[in-house]
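**Q** here is my input, please return the structure:
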Amino acid sequence: MTSSPYDDADPQPTLGTVVEEGRGSLPFALIHGEALVTCAVWALGDAGVTPVDLGTEWAGLVDSGEPFVLHDSLCPMTPASFIAACVARSGDTGAVVVGVRPVTDTVKTVDDGFVGETVDRDGLLAVCSPVVLPAAVVAALDGLPSLDFAELVAALAARFPVEYADAPPAARRVSSEDDVAVLAALTAPR
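**A** Okay, here's the model as predicted:
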């Protein structure tokens, strides 16, 4: 077994869930012969996170006193070691930790219905997985403000410290069957 820069020998007890709600049927597409959502659940478990159902009562999460990890089913190949490193970082800093990837698409402004200037991508990030809520943040919330990760992170950043962790390429978010094919090629065993 090769080591990873994200390895943590002593992970803290952590609860988490894989979000597939509001993502259509794509979480059930296959990658390497398995459903995306299944791969995401395996990564969460391999990261040492105890999976709970998204419908778990929020009060139960608060009572656990544990951090809470949200893993997007559309980021199915996020390495478990990266998820574990984000949990450890959140525990060390007390901040919400969010996996992000650089934006590679061209982004334009729109003004009165007309396409305008190109936005500098250097200042943009694409939210992927995971989103790690430290126990204090879980306790301060009444529930999740959104299951859309970009909206969730924006809402959390308005109230809590948020740190961004550069996710590896395998953590990229898919939005179509074509994206799944690209991710499959990227993560194919060699």
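**Q** C-alpha only now, for contacts and for neighbours.
**A** Will do.
**Q** quick check: buried residues in the lengthiest helix in the chain?
**A** Ordering each helix of the chain by length in residues (DSSP state H) puts helix 80-93 first. Counting neighbours by 16 or more other C-alpha atoms under 10 Å, one finds that the buried residues in helix 80-93 are 80-91.
**Q** now Ala135. Nearest residue, chain neighbours left out?
**A** Pro67 (4.3 Å; C-alpha to C-alpha, 6 or more residues apart in numbering).
**Q** and that neighbour, how close does it get to Pro168?
**A** 22 Å (C-alpha to C-alpha, to the nearest Å).
**Q** which one's the longest strand in the chain?
**A** When the chain is parsed with DSSP state E, its longest strand is strand 125-133.
**Q** so what secondary structure elements neighbour the helix or strand that that strand is followed by?
**A** Downstream of strand 125-133, the next assigned helix or strand under DSSP states H and E is helix 135-140. Here helix 135-140 touches helix 58-64, going by 3 or more C-alpha pairs under 8 Å, 6 or more residues apart in numbering; DSSP states H and E.
**Q** in the helix it packs on, which residues are buried?
**A** Judged by neighbour count using 16+ other C-alpha under 10 Å, the buried positions of helix 58-64 are 58, 61-62, 64.
**Q** cool, stretch 39-57 as well?
**A** 39-45, 47-51.
**Q** and which of these is nearest Leu133?
**A** Checking those against Leu133 by C-alpha to C-alpha gives Val49 as the nearest, at 12.6 Å.
**Q** correct me, but that closest one touches Ala40?
**A** No. Taking contacts as C-alpha atoms under 8 Å, Val49 lies outside contact range of Ala40: 11.7 Å.
**Q** just the strands from this protein, written as ranges.
**A** Counting by DSSP E, the strands of the chain are 14-19, 30-31, 34-35, 49-51, 68-72, 96-102, 108-111, 114-118, 125-133, 162-166.
**Q** would you do the same for the sequence below? I want to compare the two.
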Amino acid sequence: MTHDSEQPAYPEVEGPVWGAVVEEGRGALPFALVHGESLVACASWALGAAEVEAVALGTPWEVVQEAGVPFVLHDALCPLLDAGVILECVRRAVAEDVVVVGVRPVTDTVKLERGGVLGGTVDRDGLAAVASPVVLPAAVVADLERLPSTDFAALTTVLQARYPVVLVEVPASGGRVSSVADVAVLEALTAG
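**A** Alright, predicted model coming up:
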């Protein structure tokens, strides 16, 4: 696993790329509004603008495999991730034949815990918070029996155990929201 914040330009992807916006298991939050639009709508528009053909998340995995294309998962809780960032993640996944996962730096203090007792502070430089997208190159799509999870952190853990995974830092505007208060912060961050 590597973690990059600087990305070189990757070549155009030849052929189609499929993907889905993940909203399931996220409660009602994907339907909250940011800049007057639902989070899920914003995420869907970004996916389309990144030249990804949207398919229903419930599409049988065998159908996705038979297409022989890369597959992008974009989290509805990362609604304002720029389409250009998604596109560069797709290009990198295809060019390097690696799974690419968008992440944000961890800014909270993280403490070790043993037996209910708090211990030392963990160095945040070695940590990343999974955001969006998760891009699977065609070879990984073909190898997976099914999509292991739609929880992006759990999915990343499973993928890291089996495939090369590159963590790419996405801008703050692409961060994950977990509450209506977070949506208000995101809206303020991206106003103007």
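**Q** what does the superposition give as a TM-score?
**A** After superposition, the two chains reach a TM-score of 0.94 (TM-score structural alignment, normalised by the length of the first structure), with 185 aligned residues with a C-alpha RMSD of 1.5 Å.
**Q** ok, back up a step: so which pair among the buried residues of helix 58-64 of the first structure is furthest apart in space?
**A** It's Trp58 and Ser64 that sit farthest apart of the buried residues of helix 58-64 of the first structure, by C-alpha to C-alpha, at 10.0 Å.
**Q** contacting residues for the residue nearest the centre of the first structure?
**A** The residue lying closest to the centre of the first structure (C-alpha atoms, centre = their mean) is Ser129, at 1.5 Å. When contacts are counted by C-alpha atoms under 8 Å, 6 or more residues apart in numbering, Ser129 of the first structure touches 70-72, 75, 78, 83, 98-100, 167, 171.
**Q** want to throw the strands of the first structure into CSV with distance to Leu183 of the first structure?
**A** CSV is the format used below for those (distance: least, C-alpha to C-alpha, whole Å):
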stretch, distance to Leu183 of the first structure
strand 14-19, 18
strand 30-31, 8
strand 34-35, 13
strand 49-51, 24
strand 68-72, 15
strand 96-102, 14
strand 108-111, 26
strand 114-118, 27
strand 125-133, 14
strand 162-166, 17
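**Q** quick check: which of those strands is nearest to Asp179 of the first structure?
**A** Minimum separation from Asp179 of the first structure across these (C-alpha to C-alpha) falls at strand 30-31, 10.6 Å.
**Q** excluding its backbone neighbours, what's nearest Val134 of the second structure?
**A** Nearest to Val134 of the second structure is Val101, by C-alpha to C-alpha, 6+ apart, at 4.5 Å.
**Q** and the spatially most distant residue from the centre of the first structure, what does it touch?
**A** Farthest-out residue of the first structure from its mean C-alpha position, per C-alpha atoms, centre = their mean: Asp112, at 33.7 Å. Applying C-alpha under 8 Å, 6+ apart to Asp112 of the first structure gives no contacts.
**Q** residue in the second structure matching it?
**A** Aligning on TM-score structural alignment places Asp112 of the first structure opposite Gly115 in the second structure.
**Q** how about the nearest residue to the aligned partner of Gly45 of the first structure in the second structure, chain neighbours excluded?
**A** Aligned counterpart of Gly45 of the first structure in the second structure: Gly48 (TM-score structural alignment). Distances taken as C-alpha to C-alpha, 6+ apart put Ala54 closest to Gly48 of the second structure, at 7.0 Å, once the chain neighbours are dropped.
**Q** and for Leu87 of the second structure?
**A** Excluding the flanking residues, the one nearest Leu87 of the second structure by C-alpha to C-alpha, 6+ apart is Ala50, at 5.0 Å.
**Q** how much space between that neighbour and Ala67 of the second structure?
**A** From Ala50 of the second structure across to Ala67 of the second structure, the span is 19 Å (C-alpha to C-alpha).
**Q** and Val101 of the second structure, by the same measure?
**A** 22 Å.
**Q** ok, now Thr59 of the second structure?
**A** Thr59 of the second structure is 12 Å from Ala67 of the second structure, by C-alpha to C-alpha.
**Q** again with Val185 of the second structure
**A** Taking C-alpha to C-alpha as the measure, Val185 of the second structure falls 39 Å from Ala67 of the second structure.
**Q** same check, this time on Ala43 of the second structure
**A** Using C-alpha to C-alpha, Ala43 of the second structure is found at 23 Å from Ala67 of the second structure.
**Q** check Val170 of the second structure too.
**A** Distance check for Val170 of the second structure against Ala67 of the second structure: by C-alpha to C-alpha, it reads 28 Å.
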